[in-house]
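K.L.:
Return atomic coordinates for the entry below.
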Amino acid sequence: MARFSAADLEAARSRTIDDVLPGPDDPPLRVLFCGINPGLVSAATGHHFGRPGNRFWPVLHGSGFTPRLLLPAEQDELRGLGLGITNMVARASARADELSAEEIVAGGVRLRELVLTTRPAWLAVVGITAYRTAFAAPKAGVGPQDERIGPTRVWVLPNPSGLNAHWQLPDMVEEFGRLRAAAPGS
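P.N.:
Purely as a prediction, here's the structure:
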């Protein structure tokens, strides 16, 4: 992976990352993973969960969503597996706690619209605090939620960022695996 200077990372604050969504020749969207927002390394590379310490890709593979460990640059391979990625907030930042509650709430509105358009079987929000804010659900926990967006069910997953010390890799793999078992076509 390329090393980025402080100037490169600062310049990445103005970038966004395109959603990874299936095209017309891809299988139906089983799970749409929603990150909080792109980190600066992700914005610099244009790849979701692009920072080397982020555990998303190892957890996705370890839980059985992917047949092999994908690199962030291979994110488009998710389309063929009925998987997609978006972000709650498009703005890149060094840390998610740089986002305002208003940005997260607005991102939740945009996310609901995207889900109604793309109609995944499951929306998987990766980050409990962002979910609680965006969906006005202050007592929500990790796991399946009662809320639906149209026909789409909602599951909250732990944030795989290396900054999230509350969840260890095996525990994340187990939780992602619970969602995989519930998702159609698993």
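
K.L.:
all contacts plus neighbour counts: C-alpha atoms, from now on.
P.N.:
Noted.

K.L.:
Contacts for stretch 94-110 next, please.
P.N.:
I36, N37, G39, L40, M88, V89, S93, A130, T133, A134, F135 (Cα atoms under 8 Å, 6 or more residues apart in numbering).

K.L.:
Compute the number of surrounding residues for the third one.
P.N.:
The reference is to G39. Look at G39: counted by other Cα atoms under 10 Å, it has 25 neighbours.

K.L.:
so P144, which of the three states?
P.N.:
strand (DSSP: H, G, I helix; E, B strand; the rest coil).

K.L.:
where do the strands sit along this protein?
P.N.:
For the chain, applying DSSP state E gives strands covering 31-35, 83-87, 122-126, 143-149, 152-157.

K.L.:
Another sequence for comparison is provided below:
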Amino acid sequence: MAPARTPGGTRPSRADLEAARGATLPDLLGPGLRLLICGINPSLWAAATQAHFARPGNRFWPALHDAGLTGHLVDCSAGMSDADREHVVGRGLGITNLVRRATARADELDPAEFVTGLERLAGLVAERRPAVVAVAGVTAYRHAFAEPRAALGRQERELAGAQLWVLPSPSGLNAHASRAGLAAAFAEAGRAAGVLPPDPGSPLGAGRARPPRP
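P.N.:
Take a look at the predicted model:
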């Protein structure tokens, strides 16, 4: 596993990034989990800093802040502070990945890795019991769930009793999704999970928040 970096310290060097290839990144989880966001796999930057979605240019944290899911803009490009970890999990959010090993690009992964990752994800959801699981990346979802025609949004199926959503990938390489579009998608999943209040004006958001699971 790549060593964690001190939050607020220096960003990883090229050598640090190469050393992080194949490394893993622990899940970010806490009590009271409501919305579990599932990324594709860690970037080299995320593995080097041991912080989810840490690579500069990734729009994950800006989109979460714009959606109202975090109270401030999290910057973990040089590592995630304990205060930010507590803030994120304290708002009922959690982060995991379908595939645990770090790569420079998601297209370096084998489709079989997504299937194996789904088995782990299902076990995690059964154990932690979030209201909503949101997979951030439709292509990864299609590989893992063997649903080649899956579209963005709430899925008909559930995962271990949790609502299952597919959100756009926040990667800077995803030119199909704007920051505003990402924020809207994350906000909708947040409302469904009960992290954000329901939006009466949205037929998708209204009435979908669930009570905490026992």
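
K.L.:
Send over the TM-score of the superposed chains.
P.N.:
For this chain pair, the superposition-based TM-score is 0.93 by TM-score structural alignment, normalised by the length of the first structure; 182 aligned residues with a Cα RMSD of 1.3 Å.

K.L.:
ok, back up a step: which two of the contacts of stretch 94-110 of the first structure lie the greatest distance from each other?
P.N.:
Longest distance between any two of the contacts of stretch 94-110 of the first structure is 25.2 Å, between L40 and F135; criterion Cα to Cα.

K.L.:
Compare the two (neighbour count), which wins?
P.N.:
For the pair L40 of the first structure and F135, the greater number of neighbours falls to L40 (26 against 16), based on other Cα under 10 Å.

K.L.:
how close does whichever residue in the second structure pairs up with the more buried one sit to D110 of the second structure?
P.N.:
When the second structure is aligned by TM-score structural alignment, L40 of the first structure is paired with L44. Spatial separation of L44 of the second structure from D110 of the second structure under the definition Cα to Cα, to the nearest Å is 17 Å.

K.L.:
and what of L98 of the second structure?
P.N.:
L98 of the second structure is 12 Å from D110 of the second structure, by Cα to Cα.

K.L.:
who's more crowded, those two?
P.N.:
Remark: of L98 of the second structure and D110, L98 carries more neighbours, 24 against 11, as counted by other Cα under 10 Å.

K.L.:
what number of residues lie near A46 of the second structure?
P.N.:
Using other Cα under 10 Å, A46 of the second structure has 29 other residues around it.

K.L.:
Please identify which of the strands of the first structure is closest to H47 of the first structure.
P.N.:
Nearest of the strands of the first structure to H47 of the first structure, taken as Cα to Cα: strand 83-87 at 10.2 Å.

K.L.:
whereabouts in the first structure does stretch 121-128 of the second structure align?
P.N.:
Residue span in the first structure matched to stretch 121-128 of the second structure, by TM-score structural alignment: 111-118.

K.L.:
got it, and stretch 159-174 of the second structure?
P.N.:
So stretch 159-174 of the second structure sits over residues 149-164 in the first structure, by TM-score structural alignment.

K.L.:
For that stretch, what is the distance to the chain centroid?
P.N.:
Chain-centre distance of stretch 149-164 of the first structure: 7 Å, with Cα atoms, centre = their mean, to the nearest Å.

K.L.:
So what's the gap between stretch 180-195 of the second structure and the chain middle?
P.N.:
12 Å.

K.L.:
brain fart, stretch 69-88 of the second structure
P.N.:
Taking Cα atoms, centre = their mean, one finds stretch 69-88 of the second structure lying 14 Å from the centre of the chain it belongs to.

K.L.:
That stretch: end-to-end distance?
P.N.:
Across stretch 69-88 of the second structure, first to last residue, Cα to Cα, it's 8 Å.

K.L.:
residues in contact with that stretch?
P.N.:
By Cα under 8 Å, 6+ apart, stretch 69-88 of the second structure touches 4-12, 28, 45, 49-52, 54-56, 61-62, 64-65, 91, 94, 187, 190, 195-196.

K.L.:
are any of the residues you listed buried, and which?
P.N.:
4-5, 7, 11-12, 28, 45, 49-52, 54-55, 61-62, 64-65, 91, 94, 187, 190, 195-196 (16 or more other Cα atoms under 10 Å).

K.L.:
on that earlier part again, let's have the strands of the first structure in CSV, adding distance to V105 of the first structure.
P.N.:
Below are these laid out as CSV (distance: least, Cα to Cα, whole Å):
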stretch, distance to V105 of the first structure
strand 31-35, 14
strand 83-87, 12
strand 122-126, 14
strand 143-149, 15
strand 152-157, 16
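
K.L.:
Leaving out sequence neighbours, find the closest residue to the equivalent of F4 of the first structure over in the second structure.
P.N.:
The equivalent of F4 of the first structure in the second structure is P12 (alignment by TM-score structural alignment). With sequence-adjacent residues excluded and distances taken as Cα to Cα, 6 or more residues apart in numbering, P12 of the second structure is closest to A48, at 6.6 Å.

K.L.:
Thanks a lot, see you next time.
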